[in-house]
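> Quick one: sequence plus predicted model below, questions after.
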Amino acid sequence: MSRIGKLPVAIPSGVTATLQDGSLTVKGPKGELSMTFVEDVTVSQGEDGITIKPADESKKARAMWGMQRALVANLVKGVADGFEKDLELVGVGYRAQMQGSSLKLSLGLSHDVIYDAPQGVTLACPKPTEVKISGADKQKVGQVAAEIRRFRPPEPYKGKGIKYVGEYIRRKEGKKK
C-alpha cells in the first residue's frame, strides 16, 4: 500500500486547481501548469485537497498511485513557491555571466559556451562562479541544470567543473612515483 499516495495534496491559498476529463490545471502566483493522469488512478477534489486512489488492485495501478500524487504535489508547490537549483563553477578561469537572457560560460574550452534557457525557466548569476536556475516546473528546472552541468562535469582528480551546490565529488588519488 502506498504511504505517500494516501495523503491528499493540500491546495494553499492563492492557488486554484481545476480537475476535468482526467487532467489537472493548477494556477498560482508563479504561473500555470497542467498534467494528464494515467487511467490506472482515479482523482477527486475535496475540501482537504486533491485525493488520488488506484483504479483497481493491479500492480501497475498501485505503482502509478504514489507517482501521480507526487507529480500533483510538484505542480502545486511549483505554482505556489517555485523550484530552484544552484550550480557552482570550480576551476581557474571558470566563469559565468548573463548576456541578455542567455548564459555565457567560460569553461576553459577554445570558445565560450552560450546557453539559452527554455521558456518558463530563469537564469541568474549572483557571483561569477555561481548560477541560479529557477522556475515553476520541477522537471524543466532539473533538466536545465543537468544540461548546463553536462558542458563540464566535475572531474575526480582536481574537482574542476560544474557541480551542484552541496554535491560531494569523490576524489581519486593521482599517479605516484
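Yep, that arrived.

> Please count neighbours and contacts with C-alpha atoms only from this point.
Noted.

> and Val141, what is it in contact with?
Counting by C-alpha atoms under 8 Å, 6 or more residues apart in numbering, Val141 touches Phe83, Glu84, Lys85, Val121, Ile133, Ser134, Gly135.

> ok, second structure coming up, stack it against the first:
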Amino acid sequence: MSKIGKAPITIPAGVTASINGQTVSVKGPKGALETTVVDEIAVKMEDGAILFSLNGETNRHKSMWGLSRTLVANLVEGVTKGFEKKLEISGVGYRAAVQGKSLSLALGFSHDVNYAIPEGIQIVTPKPTEIVISGIDRQKVGQVAAEIRAYRGPEPYKGKGVKYAGEFIFRKEGKKK
C-alpha cells in the first residue's frame, strides 16, 4: 500500500478545490492551477479533503496512486505559498541581471546569454551572482532553474558555472607535473 497515496490532502482556509471528472482545479490567494489525474486513480472530495483510491491492483495503479496525490498536493501548496529555487553563479566576470522580460547572463562566452522569462515565473537577482526563481507551478519553477543552469553547469576543477544553492560540487584535482 502506498503510504503517500492513502494520506488525504486537507484544503486550507482561503483555498477552493473542485473535481470535474478526472480534472482537479485549485484556486487560492496566489492564483489558480489544475491537473488531470490518470484514469487508474479515483478522486473524490470529503469533509474539506481530497481523497485518492485505486481502480485496480496492478503495479501501474499503485505507482500512479502516490504520484497523483503528490501532484495535487503541489497544486494546493503552490496556490497558498508558492515555490522558489535559488541559483548561485561563481566565476570571474560571471553575473546575471534582469532586464524587462528577460534574464541576461554573462557566463564567459563571447556574448551574453538572454533567457526569456516564461509567463507565471518571477526572476529576481538580489546580487549579480544570485538568481531567485519563484512561481506557483512547481514543475515550471524547476524546469526554468534547470534550463538556466544548463547554459553553464558547474565544472569540477574550479567550480565555475551556475549551480543550485546548497548543491555540492565534487571537485577534482588538476594535472600533476
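Received it, and whenever you're ready, just let me know what you need. What you see is a predicted model; the values in this text were computed from it and never measured.

> returning to that earlier point: overlap between the contacts of Val141 of the first structure and the second structure?
Retained contacts for the contacts of Val141 of the first structure in the second structure, judged by both residues aligned by TM-score structural alignment, their matches' C-alpha atoms under 8 Å, are Phe83, Glu84, Lys85, Val121, Ile133, Ser134, Gly135.

> Closest one to Gly93 of the first structure out of the contacts of Val141 of the first structure, please.
Ile133 (21.4 Å; C-alpha to C-alpha).

> Would you check that the closest one makes contact with Ala124?
Yes - counting by C-alpha atoms under 8 Å, Ala124 is a contact partner of Ile133 of the first structure at 6.6 Å.

> In JSON lines, list the contacts of Val141 of the first structure along with neighbour count.
Shown next, in JSON lines, are the contacts of Val141 of the first structure (neighbours: other C-alpha atoms under 10 Å):
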{"residue": "Phe83", "neighbour count": "20"}
{"residue": "Glu84", "neighbour count": "19"}
{"residue": "Lys85", "neighbour count": "18"}
{"residue": "Val121", "neighbour count": "18"}
{"residue": "Ile133", "neighbour count": "20"}
{"residue": "Ser134", "neighbour count": "22"}
{"residue": "Gly135", "neighbour count": "23"}
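
> With respect to Val41 of the first structure, which of the residues you listed is nearest?
Using C-alpha to C-alpha, Phe83 comes nearest to Val41 of the first structure of the contacts of Val141 of the first structure, at 26.3 Å.

> Among the kept ones among the contacts of Val141 of the first structure, name the ones in strands.
Among these, the members falling in strands (DSSP state E) are Phe83, Glu84, Lys85, Val121, Ile133, Ser134, Gly135.
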